[in-house]
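Participant: Predicted model, plus sequence, below.
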Amino acid sequence: MTMTAATFDALRTAGTMSAALWIALLIDHLLGEPPARWHPVVWIGHYLGWIGRRIAPLGLSTARAVPFVAGALAWCIGAATVAGVAFAVQRALWMLPFWATAIGLGLALKPLLAWRMLRTEVLAVEAALDVSLDAGRTQLARLVSRDVGQLSEAEVRESAIESLAENLNDSVVAPIFWVLLLGLPGAAVYRFANTADAMWGYLGLRHGRDWTWAGKWTARADDVLSWAPARITALLLHGLVRRPGWRVLPREARRTPSPNSGWPMAAMALRLGVRLGKPSVYVLNAQGRRPRSGDLLQAARFGGHAVRAAVALATLAFFLGAWAACG
């Protein structure tokens, strides 16, 4: 292969993948999520629900090895299947002209990126709070798994802001990160891992089944795959410029039990100047004020800036990679 051909291939790859990301973001902005029957993440959820009923024991269990091995095997089979399908789709699309490949990959990537839905659901919490506290709690329950029945108005906003920050990583930045590294299969496997963690990654009982060991592999896999993206999300949210609180971000992030979710949540707390926390579990930016009306909208603005910055940085990284590959 001549240098000219190598250069062309590298630039075609960078241009195609970059265009696909921007197309996916545009589709998300204009159309939102596809119908459930065509949504690959919904299909993943169906598989996880079906196999999960066969690997997690009913009631509290002392068994360790069998549910752990079953959970790990079910995860690996699902991830390998998702990766194989995504690889086949990407390879088939790569045979098309540049513009068709970019559009096809953008359409395939869109279900793996979910910024519009996240923003809409979070802002709906503020709209519901304008009606009543109970309405706000009910809307929040669509976003979080915690008990919302006793939360105050400020605590409802705290939980919604936390959900926005955490899911910004899970639903947007992390898939983009894995697209950059491994293409469509990388994003697909990440969304599989994150969905599996949401359904299986629990200690103790959930829906009558003990996930302590059945979901342990899943939880650790999600921790590994989310480690770098969570810190990138924090940088994007907090800002890449020097600002008050920059030095305390790592300390605040480590206050949560999760090795990853604390990073985007702490960054958002510091950026907004608010206190965020989960009762009896952790408090982030304890010296900050309680969230008030307008903070959810501001958090959504910061999230939107982070989404666009993530795609722009991925585009830059694609072309830098192409330049490096050409020597």
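Facilitator: Arrived safely.
Participant: only C-alpha atoms for contact and neighbour calcs from this point on.
Facilitator: Noted.
Participant: where do the strands sit along this protein?
Facilitator: Taking DSSP state E, the strands of the chain run over residues 205-206, 209-210, 276-278, 282-284.
Participant: Output those as a markdown table; include the columns mean neighbour count and distance to residue 25.
Facilitator: Shown next, in a markdown table, are the strands of the chain (neighbours: other CA atoms under 10 Å; distance: least, CA to CA, whole Å):
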| stretch | mean neighbour count | distance to residue 25 |
| --- | --- | --- |
| strand 205-206 | 16 | 34 |
| strand 209-210 | 22 | 38 |
| strand 276-278 | 21 | 29 |
| strand 282-284 | 19 | 31 |
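Participant: of these, which approaches residue 114 most closely?
Facilitator: For residue 114, the closest of the strands of the chain is strand 276-278, at 23.4 Å, according to CA to CA.
Participant: returning to that earlier point: among the strands of the chain, which comes closest to residue 140?
Facilitator: Residue 140 lies closest to strand 276-278 among those, at 13.8 Å (CA to CA).
Participant: Now do that closest one: distance to the chain's middle.
Facilitator: Computed by CA atoms, centre = their mean, to the nearest Å, the chain-centroid distance of strand 276-278 equals 19 Å.
Participant: Comparison target, given below:
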Amino acid sequence: MCTKMSFMPIWYDPLGLALGVALDRLVGDPRSAAHPVAVFGRAAAGLEQSLYGDTKAHGVLHVAICVAGAAGLGLAVQRMPGRGTRTVATALATWAVLGGTTLAREGVFMADALERDDLERARRRLPHLCGRDPSALEAAELARATVESLAENTSDAVVAPLFWGAVAGVPGLLAYRAINTLDAMIGHRSPRYQRFGWAAARLDDVANYVPARVTGLLTVLAGPDRRQALAVLRRDGHRHPSPNAGRCEAAFAGALGVTLGGANVYEGRTEHRPTMGDGPKPGVGDIRRAVRLTRVVSLAAAGAAVAASFLINRAAAGRRQRIR
């Protein structure tokens, strides 16, 4: 039986995760130059100017410094003295790295614009969700891009940071967001980043491997059509060129009864993605359904993360007691 002194620390991390999720739900992700992710992005860009070289080795060094710095900062913050300090630090770090509320809001914005047939407004907003060229997209392709982005970013913006927060606390939260931000900055295929961005892209694949599959399973459990979601996830999840995005998109396609995939244009480069699902292409009306699914999956992920953090901390506390 745990004493009060041994019991309370077990709750520091899970309580912090829960409070951080609540903060994200209430406040969202403020678009500010002072936001920690924006500050990290500027620091990473500045370091890139000093370290850039058109080789994988230069990219590995850049990623190692950035990610180690974020994890080291998280470890220092987590070890700050004071009753409740760890809980507050975990809550603030969780809020800083989560993007679930903002993701859902972007989906709602796209639904509003397309329901009003305001294609120009929707095209201007799509870059907030993904990197596709929206200039020539009509309503159907804008809807597909939105649903696919909601599916993939449910993992990247919610499930993955919560997973690493449960497993590794504040260092895990900050390191994951550093990895994901670097992938967005330099992990894409372009003449400048073909080699320099290789490490960022591969590390992001590794960091999201388990969370993407957790997202797929949570989507199956939370979706309106569990049987179809599971069938499409098992059949089509591996067909996407990304080792992770396909799991999320396939599960969403099955749960919503739509078909995702097709031709996407990125900075003048066309990529053909395999189709996933058995239904029609998503329409404007499917965006709000995808937003609702994103919110339910996010809530389920939060509950699972809090429970996992508590169990991990309790197991660690038990090991320490046995050693003593």
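Facilitator: Okay, I see it. Note that the coordinates shown come from a computational prediction; the quantities given were computed from them, not determined experimentally.
Participant: picking up where we left off before, generate TSV for the strands of the first structure, with distance to residue 225 of the first structure as supplementary columns.
Facilitator: Compiled in TSV, these are given as follows (distance: least, CA to CA, whole Å):
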stretch	distance to residue 225 of the first structure
strand 205-206	24
strand 209-210	24
strand 276-278	24
strand 282-284	24
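Participant: of the ones you listed, which approaches residue 54 of the first structure most closely?
Facilitator: For the strands of the first structure, proximity to residue 54 of the first structure was assessed by CA to CA; strand 209-210 is nearest, at 10.1 Å.
Participant: thinking again about what came up before, tell me which of the strands of the first structure sits nearest to residue 220 of the first structure.
Facilitator: Minimum separation from residue 220 of the first structure across the strands of the first structure (CA to CA) falls at strand 209-210, 16.8 Å.
Participant: The lengthiest helix in the first structure - contacts with which helices or strands?
Facilitator: Using DSSP state H, we find that the single longest helix of the first structure is helix 295-325. Helix 295-325 of the first structure is packed against helix 3-31, helix 115-131, helix 153-168, helix 174-200, helix 216-238, helix 262-272, with contacts defined by 3 or more CA pairs under 8 Å, 6 or more residues apart in numbering; DSSP states H and E.
Participant: just those helices: most buried one?
Facilitator: helix 262-272 (a mean of 28; mean count of other CA atoms under 10 Å).
Participant: That one vs the second structure, average offset?
Facilitator: Once fitted to the second structure, helix 262-272 of the first structure is off its aligned match by 0.8 Å on average (mean CA distance after the TM-score superposition for the first structure).
Participant: what stretch of the second structure lies opposite that helix in the alignment?
Facilitator: With TM-score structural alignment applied, helix 262-272 of the first structure matches the range 246-256 in the second structure.
Participant: now that stretch, how far from the chain's geometric center?
Facilitator: That offset, for stretch 246-256 of the second structure, works out to 16 Å (CA atoms, centre = their mean).
Participant: likewise stretch 19-35 of the second structure?
Facilitator: Averaging C-alpha positions (CA atoms, centre = their mean) puts stretch 19-35 of the second structure 15 Å from its chain's average.
Participant: now swap in stretch 68-80 of the first structure and tell me
Facilitator: Using CA atoms, centre = their mean, the mean C-alpha position of stretch 68-80 of the first structure is found 21 Å from that of the whole chain.
Participant: ok, now which ones touch the spatially most central residue of the first structure?
Facilitator: Residue closest to the average C-alpha location in the first structure (CA atoms, centre = their mean): residue 170, at 0.9 Å. Residue 170 of the first structure makes contact with 191, 194, 226 under the criterion CA atoms under 8 Å, 6 or more residues apart in numbering.
Participant: out of those, which one sits closest to residue 150 of the first structure?
Facilitator: residue 194 (28.4 Å).
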